[in-house]
Structures are given as structure tokens and as C-alpha cells.
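Student: Output the structure for:
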Amino acid sequence: MRRGDIALINQIRPLLRHYIVDHGPLRGLVQGAHEDAFLEQIVESLRRVKFVESVRLRGISSLRANPHSDLFDPIRAAIMYVKEGRDHDEACWLVFLSTLIGKHLHAGWVTTAQIYGALGDRNIWSFQRVQNDPMLFRQWLEAHQAGIQRKVGNHRKYLSLSGTKPHAAGSAVETYVTWVNERGTHKDLFDHALQQANQNPMAAFEILFESMTAVDTFGRTGRFDYLTMIGKVGLASLIPDSPHLIGATGPLAGAHLLFDGDKKSRTSATVLDRKLVELGNAIQVRMDVLEDAVCNWQKNPSNFVPFRG
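Tutor: From the prediction side, this is the model:
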């Protein structure tokens, strides 16, 4: 374990113990090994957040935005656009595509690159091009899906790349464009939510989380991951207000295990959501970090196993 990780655990552990004194036992952490593994997962999740922050501080090659380059990386490209103060819509679009397709454990962003890069065509599927004619994109996707490598992220393993079928990639893209078009641009969309929320980043997150149900295939996980990344990259002032456990699988099982000692306990998602917010406030950890940590911890509660999928 890295020296910095040990320091973080030593910082969080007493806060966790104070929480237990004030709120009662966390039944999933009765065994010492469970507590250690849980704290290590929190640190691992914090590292992922800090990774995005560290990328923002470094120089980023323009090739990160080129889908025809082996260096293509939609998240780094979005961060580059933010740093350079340009192409806000394109940056948000890249975050959307990265969430829609996901990063494959071994093949990386290859599928996102092939779709965004129109399979090597010089006329890529930029946001402006798709926004101007979503149906053209859907027709292209339907005609070319057989030539696209289906190397998607773990959370998107059931996604169809069809351009015409309902609840598939083409429908997701068209409904996403419609969602953004309600305000005209991504900036207008996010600014409107912040205005409604009196500039409260957490309240704005909740507003957008609910409105994004209009985007096909984006269930609870897709909406949470997309809006969280928009905030982390710096495209809008958004911070998750809660873990949004209703509709969750892994994070909900983790919360059941953490608070009740049983993944199948009958405590409602609403109650567990509130409890995780209280815990996060007590140990000074953001909701996206805690959501990620409980999800990964419940897979192996007595041993720390880093998640790479």
C-alpha cells in the first residue's frame, strides 16, 4: 500500500469510528478485515477522482481528441477542451459517448473511437453533426454496426449498437440530443439547472438526474456516472447529492451489507440512501466516492480487490 494511502486511511478511520459511536454499529464492518477492506476501497475510489484532477494539471496531447489515433481518450479530450476554454458542447458529447459505451478492460476506448470517428471517415460524428441530423447518425450506425468492435464497459455489456432498435445506442443518442436541445446547448442546460437550484451544485445534480430519464438506455447508473463525470471534468458545477440507490444493484447490495450485515436485508433504498449521505458527511467523503466504494467492497468484503472494469 502506498504511503499516501495509509495516511488517508489513518485520517478516515477515526471519523468512521466516531460515526459508529454516534449512530450505532455498521454491521457489515464488525469483522476487522471488513473494515480494512472497506477503507481501502474508499481510498481506491478517491484515487480515481484525484486521477481526473491530476490530468487537469498536466499537459494533454491534441491526439487525445482524435478518434483515428491510438492515443484517443474521450475523458482526457474533454479535460483538454475545458483547459483551453473551447468546444464545451463537444467536451460534453465526449463524456456522454464515454458513458454510453464505457471503457473496455483490455481494448480501452476502441468502440467509442470507432463510432465517434465514423470508422475512419474524415467527417467524424461531432456533436454539431449529430445535433444537425440525429436520424442520419442512426442510419449510419445501423448500416455500419457489423464493422464496429463491440468492446464496451462492464456497465454497458447489454447495450445493443443498433441504430434503429428501441433501447439501443442509436435511440440513446437521439434522445440525448433531444434532451440537450430543450435548452439549446449543454451550457444552457446546466446553467438552467443551476439557476433553478439557486446555484447549489448538489440540488442542480438532482434536477438533472431526474430530467435525464428522458435519455434512452440511461438508467440510474448511466445518469449518475455521466453527471458525476461532467462535474469532475469541470464542465459544470455539479456534485452528487446522494448515491441515488433507487434502481441500483451493486451499490444497493453494498449499502445493505454495510448497514445491516446482509446484502438482502429489507431496509429500503430510500433509508439506505439517507444513511450513506450521513456517513459520507461524517467521514468527509463525496457521494460518488462512497457509492463506488460500497459497490466494489461488497464483491469481496474481507479482502481489498481493486476494480478494473
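Student: From here on, just use CA atoms for contacts and neighbour counts.
Tutor: OK.
Student: which residue ends up closest to the midpoint of the chain in space?
Tutor: Using C-alpha atoms, centre = their mean, the residue of the chain that lies closest to the mean C-alpha position is D225, 2.0 Å off.
Student: ranges for the helices of the stretch 151-300 of the chain?
Tutor: Along the stretch 151-300 of the chain, the segments classed as helices by DSSP state H, counting those that start in this stretch run 169-181, 186-196, 201-211, 220-233, 250-260, 269-283, 287-297.
Student: tell me what the longest helix seen in the chain is packed against?
Tutor: When the chain is parsed with DSSP state H, its longest helix is helix 32-57. Packing contacts for helix 32-57, counted by 3 or more C-alpha pairs under 8 Å, 6 or more residues apart in numbering; DSSP states H and E, involve helix 3-23, helix 74-84, helix 220-233, helix 287-297.
Student: Also this sequence, please, to line up against the first:
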Amino acid sequence: MRPEDIEIANSLSQKLIEFAKKTHPLPGIAKPQAMESLVAQMVDSIRRVKYVETIRDKELSASCTDPNNPNYDPVKAAAYFRQNGNINEAHWQVFLAIHFGKNLKSGWRLAREVYRAEGNAHHWDWQHVSNDIEGFILWLRLNTARLKRIGSFGNHRKYQSLNADSNAGTGSTVRSYIGWIGDTKDHHDLVKNAVENGGNNPQALFDILYQGIDQVKGFGRMAKFDYLTMCGKLGIVDIEPGSAYMENATGPVTGGRLLFEGKKNGVLTEKELDDLLMSLQEKLQLRFGMQVLEDAICNWQKSPNTYIPFRG
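Tutor: The predicted model follows:
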């Protein structure tokens, strides 16, 4: 670990010990090696949050937004567009990043090629795709085979499809995303309406948007959570999850039961696990702490006694 990470790890360990003594037992990390493994995963998760926030505040070159440039990066592009006042395009870049994901071998290539729109007179940016969804569907239909040869979905999106026409394909995902944004095709209006409907703090606003994004086809629990947390970390919208949204989760639920009950096949409900994680976050007081915990316990439960870094 880096020196600064060792300091964070020591603080986390102490707070976990205090939580286990005063609030709720943590039998899953009773063994020193299990504690070390979980804390290492938490440090990794904290660093992932800090990385995005560093990008948010960094002066970026426009080259990161150019899909003809191999350095194109949708997360950096989202930060660049936010910095330059193009909030709709910032949201769209986050969508591209989350829907296609970053593949361990091909990187952002799939998102880049879709955005680049080879053979088109223009890129598939937000302005063009939101105003010409039929044109996008046609282009996707004609280019599906080529795209499959060029890049792949990221690990968390590996079961998604490039199909232009199926109910579970990329065509339907993009169409339903545009539908979620609404008739004005302006993300600002979507957020404004959510604020007016009770989203008067970052956690409440996150929750309203989380419920609404449910209509985006192909966006399950993880994609919804990751899309919104990315928008929050990049400062596109002032939101932060107030819970880990454990309903329909798999790895995080297993990790939560292991942590709080000492066994993966425990009996704590998703709601009970969520409440316990919220209580733990109150003790830890981490930036985007619910995502840090959700991410860390999911990775930790795969190898609870031996730290293994996960990059997918």
C-alpha cells in the first residue's frame, strides 16, 4: 500500500473494530486476515471514488472527447463537457460509459466506436441521437457485426446485447433512455422535476432518479446505481446514494451477510443489510460511502481471507 493508503487503512480498521463492539458484531472479519482483506478492498473502492473526483477537477484536453482519437474516454469526456457547460452531453457520455463499460482487453473501444458513428456525417452525440433515434437504430442495425469485431462490453455488462431491435438490445436501451429524459430531451428538466417532487437533498434526489431510471431497458440495479453515482462523483448532478440499494443485488448481499453474520448463506434480508450498511457509513463518514461499501463487500466476499485486487 501507498503511505497515504496505510493511514486510511489504519483508520478504517479502528472504526470497524469500534462498530463491532458498540453497534453490531462483524463476525465476518473476526480473523485478522479477513479484516485486512476487507480493508484493502475498501481502500481500493475509496481510491476509485477519488480517481473520478480528480478527473472532475482536472483541466482536461478536448482530445478526450474525440472518438477519432484512441485516447477518447467517456468519463473524462463527461467531466470535460460539464466543465464547459454542456450538461446534456456530459450525461450522455456517462450513459455510454455505463452501458458499454470498459473492457479489460478493448478498453472503451465499443463506446468510442458507437459514439464515432463510422459512415455517418456526424457523431452519435446527445443532440443527434435524441433527435433521430430511428436513424441511430438503423445505423446500429447496419453496424452490429462490425462493432462486435472491434470491441466488447465491460465485465459488468457482459450479458448485454448490441442488437438494434430486440427488447433487451442496445437499441431499446438507448430508446428508453431518451424516453426517460422526457419530451424536452433536456437532462436539466428531468432533474428539476425530480427536485420539485421531493428531491431537496442529494440523497433524496438520488432516490427519486433511481426509481425513475428503472424504465431504462437493460439497466438493472448495478447499471442504475453506477450511472447515478458517476453523475454525482463528476459533479454533473448534486446527488449521492443514501443507501446501498441492496434489493436485487447478488454479490453485495452475499458480502453483507458474510460481514454481519459470518456466513454467506445468512438470513438477513436485503432491507436489514441496507440498514446495517447505512449505520456503518454513519461511523465511517466516507465520501460516497454507500458505493464504497457496496463495491468493497462485493469484491471482498469473492476472497474474504486473501486480498485480490479486482479491476473488472
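Student: quick one: TM-score?
Tutor: Once superposed, the chains reach a TM-score of 0.96 (TM-score structural alignment, normalised by the length of the first structure), with 308 aligned residues with a C-alpha RMSD of 1.3 Å.
Student: Ok, which of the helices of the stretch 151-300 of the first structure comes nearest L141 of the first structure?
Tutor: helix 169-181 (6.9 Å; C-alpha to C-alpha).
Student: Now do the closest one: which elements does it pack against?
Tutor: Against helix 169-181 of the first structure (3+ C-alpha pairs under 8 Å, 6+ apart) you get helix 134-144.
Student: And the helix it packs on, how far out from the chain middle?
Tutor: 26 Å (C-alpha atoms, centre = their mean, to the nearest Å).
Student: Then stretch 195-206 of the second structure?
Tutor: 19 Å.
Student: now swap in stretch 96-111 of the second structure and tell me
Tutor: That offset, for stretch 96-111 of the second structure, works out to 13 Å (C-alpha atoms, centre = their mean).
Student: Buried residues of that stretch, list them for me.
Tutor: 96-103, 107-111 (16 or more other C-alpha atoms under 10 Å).
Student: cool, stretch 293-307 of the second structure as well?
Tutor: So, applying 16+ other C-alpha under 10 Å, buried residues of stretch 293-307 of the second structure: L293, E294, D295, A296, I297, C298, N299, W300, Q301, P304, N305, Y307.
Student: Same question for stretch 138-156 of the first structure.
Tutor: 138, 140-142, 144-145, 148, 150-153, 155-156.
Student: ok, for V292 of the second structure, nearest residue in space, not its chain neighbours?
Tutor: In space, V292 of the second structure comes closest to S45 once its chain neighbours are excluded; the distance is 5.2 Å by C-alpha to C-alpha, 6 or more residues apart in numbering.
Student: try I98 of the second structure
Tutor: Looking at I98 of the second structure with C-alpha to C-alpha, 6+ apart, the closest residue is Y227, at 6.0 Å.
Student: out of the helices of the stretch 151-300 of the first structure, which comes closest to M1 of the first structure?
Tutor: Going by C-alpha to C-alpha, the one of these nearest M1 of the first structure is helix 287-297, 16.8 Å.
Student: what does the closest one rub up against?
Tutor: Residues from elsewhere that reach helix 287-297 of the first structure (C-alpha atoms under 8 Å, 6 or more residues apart in numbering): 37-38, 41-42, 44-46, 49, 228, 240-243, 250-255, 258, 276-277, 280, 304-307.
Student: Just the buried ones from those residues?
Tutor: 37-38, 41-42, 44-46, 49, 228, 240-243, 250-255, 258, 276-277, 280, 304.
Student: I'd assumed M80 was in contact with V233 of the first structure.
Tutor: No: taking contacts as C-alpha atoms under 8 Å, V233 of the first structure lies outside contact range of M80: 9.4 Å.
Student: what do those two both touch?
Tutor: With C-alpha under 8 Å, 6+ apart as the test, V233 of the first structure and M80 both reach R56.
Student: And the buried residues of stretch 138-156 of the first structure, which two are furthest apart?
Tutor: W140 and H155 (24.5 Å).
Student: distance of S37 of the second structure from E272 of the second structure?
Tutor: 24 Å (C-alpha to C-alpha, to the nearest Å).
Student: repeat for T144 of the second structure
Tutor: From T144 of the second structure to E272 of the second structure the distance is 43 Å (C-alpha to C-alpha).
Student: now G107 of the second structure
Tutor: 37 Å.
Student: about what we covered before: would you tell me which one of the buried residues of stretch 138-156 of the first structure comes nearest to P201 of the first structure?
Tutor: Distances from P201 of the first structure to these, taken by C-alpha to C-alpha, are shortest for H155, at 25.7 Å.
Student: Could you report the distance from that closest one to A91 of the first structure?
Tutor: 22 Å.
Student: Count the neighbours of N71 of the second structure for me.
Tutor: Residues lying near N71 of the second structure (other C-alpha atoms under 10 Å) number 15.
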